[in-house]
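*Asks:* The following comprises the amino acid sequence and a computationally predicted model.
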Amino acid sequence: MDNWDDFRFLVALSKAGTMTAAAKMLGTNTATVSRRIDRLSETLGTPAFVKTADGWKPSEAVREIISIANTFDGELRSAMNTNSQDKTNQLVSLNVGSVPIVTSQVLFPGLRRHGDMLDGVSLTFSDRIFREGLGENDLVIMYGAPESGRVVTRRVGQLTFRLYGWKGGKPTGEWVGLAQEHDEYPPMQMAFDTFKCPPRMRVESFTALYDLMLQTKLPGPLPDTLAAQDSELVTIKTAHEPFRGEFWMMFHESRRGDPAMRKVVDWVTRSFQDVDFDRVQQSRAG
C-alpha cells in the first residue's frame, strides 16, 4: 500500500459502515470511496471489505491494518490537540455519541451546570443506538459494559426507570412504549409483565415516549430524571424493583493523553454525578 492517503478510506469505511457515510466523513463522494476501496482490494488480492446486512465490514486482510491506522490517527489527534490547547486559542472538536435519553437528561443539563469544564472544546452530539464500536465518534456513552478491545472503558453512572401513569387517570389496561427492537430492555419488560399486553403505540426514544404519554394520557416506562419534570406523573406499583441501568463510556486507547478528551471524560463523569446527587436529594425530600 504505497499511498498513505488510502488509510483514510480504510478507517472511514470501517467506522461509518456505509460508502455514503464514509464519503461524508472524508468530504468526498461515494464514487471516490468505492473506487479507492476497490483499488485497495486489487492491491491486496482479496476484498478489503465484505457487505453484510449491517453494512460494510472489514475483511481479515485489513483488520490489523485498520487497527494500526486507528492507533496512529488517535495519537496524531492527541498530539495536535495538545498543541492547540497549549499554543493557540483554536477550539478542539470532538464527536460524542450517546443514547438519546442520556444526551437530553444528563449531558445537556451538564452543559448548563459545568460548561466551564469544556473550555477550548467544541462538541458535536449524535444519537447512538444498537451500534457497536466507536464508529465516527471520538467518545461513546452506551447502556451496559462495552466489549473489550483497544478502547478505554469506564462506568460513569446510572439512570433509574419505573412505570409512570397520570394523576387521576383511569386504568384501561393500555400503555405506550418503545419500538419493538427495545422489547428486551428491562423497563419494557417491566411494562409487559405489569400490563400483560403489547403497547398500544410505540416510539423510538424515551423523550418521544414522554411526549406520547402526555398526549394520550396512557402510562409507560420512563427514567426518573425525565418523569420528575412533570408533577402530574405518578409511579405505578408493580411487582418489580425500579430498574437501574448502568451506562459506560469508551474511547480509543490512543486518546489517553489527549487533553481535550480528558476534559470531556471529566465533564461526562461530573454530569452523571449530578444525576446521582439529585436522586439522593429527591429521596430525602420524599
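*Replies:* That came through fine. Numbers count the residues shown, from 1 in each chain.
*Asks:* CA atoms for contacts and neighbours, from now on please.
*Replies:* Will do.
*Asks:* helices or strands up against the helix or strand containing residue 8?
*Replies:* Using DSSP states H and E, residue 8 sits in helix 6-16. Contacts defined by 3 or more C-alpha pairs under 8 Å, 6 or more residues apart in numbering; DSSP states H and E place helix 6-16 against helix 19-26, helix 30-44, strand 55-58, helix 60-87.
*Asks:* what about the second one, distance to the chain center?
*Replies:* Per C-alpha atoms, centre = their mean, to the nearest Å, the displacement of helix 30-44 from the mean C-alpha position of its chain is 30 Å.
*Asks:* Flag every buried residue along it.
*Replies:* 30, 33-34, 37-41 (16 or more other C-alpha atoms under 10 Å).
*Asks:* And that helix, what does it pack against?
*Replies:* Using 3+ C-alpha pairs under 8 Å, 6+ apart: helix 30-44 touches helix 6-16, helix 19-26.
*Asks:* Use this one as the comparison:
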Amino acid sequence: MLQGTGTRIDNWDDLRYLLAVHKTGSMSAAARLLTTNPATVSRRLARLAETLGYELFHKTPEGWVASDAIALLLESVKSFEGEIDSFLNSAASQSGELRGTIAIGVPGSLANGVLGPRIGELVAQHPGVQLSLHAQTYRETLGENDLIISPLRPQQGRLIVRPIGKVRANVYTMPETPRDGAWIGLLRDFDTHEPMQQALSLMGGRPPSVRLETMHDVAGAIRLTRLPGLTLRIDASHSPEMTLYDPSNPDIETPLYLCYHETRRHDPLLQAVIDWVSDAFAKVDAI
C-alpha cells in the first residue's frame, strides 16, 4: 500500500481522471475522453494515489481495473457525476428545448435494425439532442455510456434495469451453402453464452472455422462467404435469401435490458432518449 499524504483531496479535478480510466479501461482512451494526453492522465492518477495512499488500478488483459480499495470512492464519484448531469440538463431544459449528447452502448444489430431507422424521429422531436452509438454486446457496466442495452442483466452498481425486449438467434445459411462442417461463430469469449452453445451443438460440436466479434458481423460474413453462421433474426431478415440452417432447430430467445445510473432518473435529456429507445423497440415486429 502507498503511504497517503493526508485525508483531503485538494485537487478535485483528479477525480475526473480516475473516473475516465474506470469507464474506458485504458489511459489512452481516458485521454481521448478528456481531450488530453495519456501522460497527463498518468500524472493525475499518480498524484491522487499518493494522496489516498492506495494503488488505484491494476493491469489486466482486458485493461486497467479499479482496485477494491477505491470501490466506494468510485461509486460516490459516479453518483456525483450523474447528479451534476441531471441538474445541468434540467436547468437547460427550462428554455423549452433539450440539448446535449447521449452515449448509448448497444449491439450493432440493434443499432442498425432498431434504432437507426428511427433516428429521424428523435431529431425531428428534439433537434438539439445528439447521439453517440457504441457497438457493444455483452456488457454489464455503463462504461463511458449514459445507457446500455444488453443481453446481460447487471448485478452490481446503482443501476436502474428494465426489460426492453428479446432477441432471437439461430444458425442461418444461404441456399447454395455447402454443408461440409465449416461455419462462422463468435469469439471464444462468447462460447459459454447460450446462443453459441446451441450453435456448437447444432454443428456437431465442431468449433467455428471463422470467429467474429458480433452477430451483426457474422451476418455480413454469411452473405460474403456463403458459409452458415450464428446470427440474429433481425439481421437475417435483411437478406430474403438467408434461411435457417435447420428449420427444426428452435430460436434461442435472449432478454434485453435497458440500464442507466439511478442518479439520472430525473434527467430530462436522458429520459427523452430512453422514451425514444423504448418506442423504437415497441415498434419492431421481430428481433
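*Replies:* Structure received. Quick caveat, the model's predicted, so the values are computed rather than measured.
*Asks:* count of neighbours near residue 95 of structure 1?
*Replies:* 15 (other C-alpha atoms under 10 Å).
*Asks:* returning to that earlier point: would you mind pulling the contact partners of the helix holding residue 8 of structure 1?
*Replies:* Helix 6-16 of structure 1 is contacted from outside by 19, 21-23, 25-26, 33, 36-37, 40, 56-58, 66, 69-70, 134-136, using C-alpha atoms under 8 Å, 6 or more residues apart in numbering.
*Asks:* what do you get if the cut-off is 7 Å, keeping everything else the same?
*Replies:* 19, 22, 25, 33, 57-58, 66, 69-70, 135-136 (C-alpha atoms under 7 Å, 6 or more residues apart in numbering).
*Asks:* Stretch 83-93 of structure 1 too?
*Replies:* Contacts for stretch 83-93 of structure 1 (C-alpha under 7 Å, 6+ apart): 81, 120-123, 260.
*Asks:* check the fit of the helix holding residue 8 of structure 1 onto structure 2 and give the mean distance.
*Replies:* For helix 6-16 of structure 1, the mean deviation from structure 2 after alignment is 1.6 Å (mean C-alpha distance after the TM-score superposition for structure 1).
*Asks:* hey, where'd the helices end up in the stretch 51-200 of structure 2?
*Replies:* All helices of the stretch 51-200 of structure 2, identified by DSSP state H, counting those that start in this stretch, fall at 71-93, 108-110, 119-125, 194-202.
*Asks:* before we move on, back to that, tabulate the helices and strands packed on helix 6-16 of structure 1 (CSV), appending distance to residue 194 of structure 1.
*Replies:* What follows is the helices and strands packed on helix 6-16 of structure 1, written out as CSV (distance: least, C-alpha to C-alpha, whole Å):
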stretch, distance to residue 194 of structure 1
helix 19-26, 41
helix 30-44, 48
strand 55-58, 37
helix 60-87, 46
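*Asks:* can you tell me which of the ones you listed comes nearest to residue 116 of structure 1?
*Replies:* Among the helices and strands packed on helix 6-16 of structure 1, helix 60-87 comes nearest to residue 116 of structure 1, with 14.8 Å by C-alpha to C-alpha.
*Asks:* Now the closest one: buried residues?
*Replies:* Per 16+ other C-alpha under 10 Å, helix 60-87 of structure 1 contains these buried residues: 62-63, 66, 69-71, 73-75, 77-78, 81-82, 84-85.
*Asks:* Closest one of the buried residues of helix 30-44 of structure 1 to residue 213 of structure 1?
*Replies:* Relative to residue 213 of structure 1, the closest of the buried residues of helix 30-44 of structure 1 is residue 30; by C-alpha to C-alpha it sits at 41.1 Å.
*Asks:* wait, the closest one sits on residue 23?
*Replies:* Yes: using C-alpha atoms under 7 Å, residue 30 of structure 1 is in contact with residue 23, at 5.3 Å.
*Asks:* Grab the most central residue of structure 1 for me.
*Replies:* By C-alpha atoms, centre = their mean, structure 1 has its centre lying nearest to residue 98, at 2.1 Å.
*Asks:* looking at the alignment, what does it pair up with in structure 2?
*Replies:* The equivalent of residue 98 of structure 1 in structure 2 is residue 106 (alignment by TM-score structural alignment).
*Asks:* need the contact list for that match.
*Replies:* Each residue near residue 106 of structure 2 by C-alpha under 7 Å, 6+ apart is listed here: 133-137, 148-150.
*Asks:* Residue 161 of structure 1 too?
*Replies:* 187, 221-224, 242-244.
*Asks:* Among those, which lie within strands?
*Replies:* 221-223, 243-244 (DSSP state E).
*Asks:* What are the buried residues along the longest strand anywhere in structure 2?
*Replies:* Counting residues, the longest strand found in structure 2 (DSSP E) is strand 159-173. Of all the residues in strand 159-173 of structure 2, those buried under the rule 16+ other C-alpha under 10 Å are 159-161, 164-165, 167-173.
*Asks:* can I get those residues in a markdown table with distance to residue 245 of structure 2?
*Replies:* Output for the buried residues of strand 159-173 of structure 2, formatted as a markdown table (distance: C-alpha to C-alpha, whole Å):
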| residue | distance to residue 245 of structure 2 |
| --- | --- |
| 159 | 39 |
| 160 | 38 |
| 161 | 34 |
| 164 | 28 |
| 165 | 25 |
| 167 | 18 |
| 168 | 15 |
| 169 | 12 |
| 170 | 8 |
| 171 | 6 |
| 172 | 5 |
| 173 | 5 |
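*Asks:* That's all I had, so thanks and see you.
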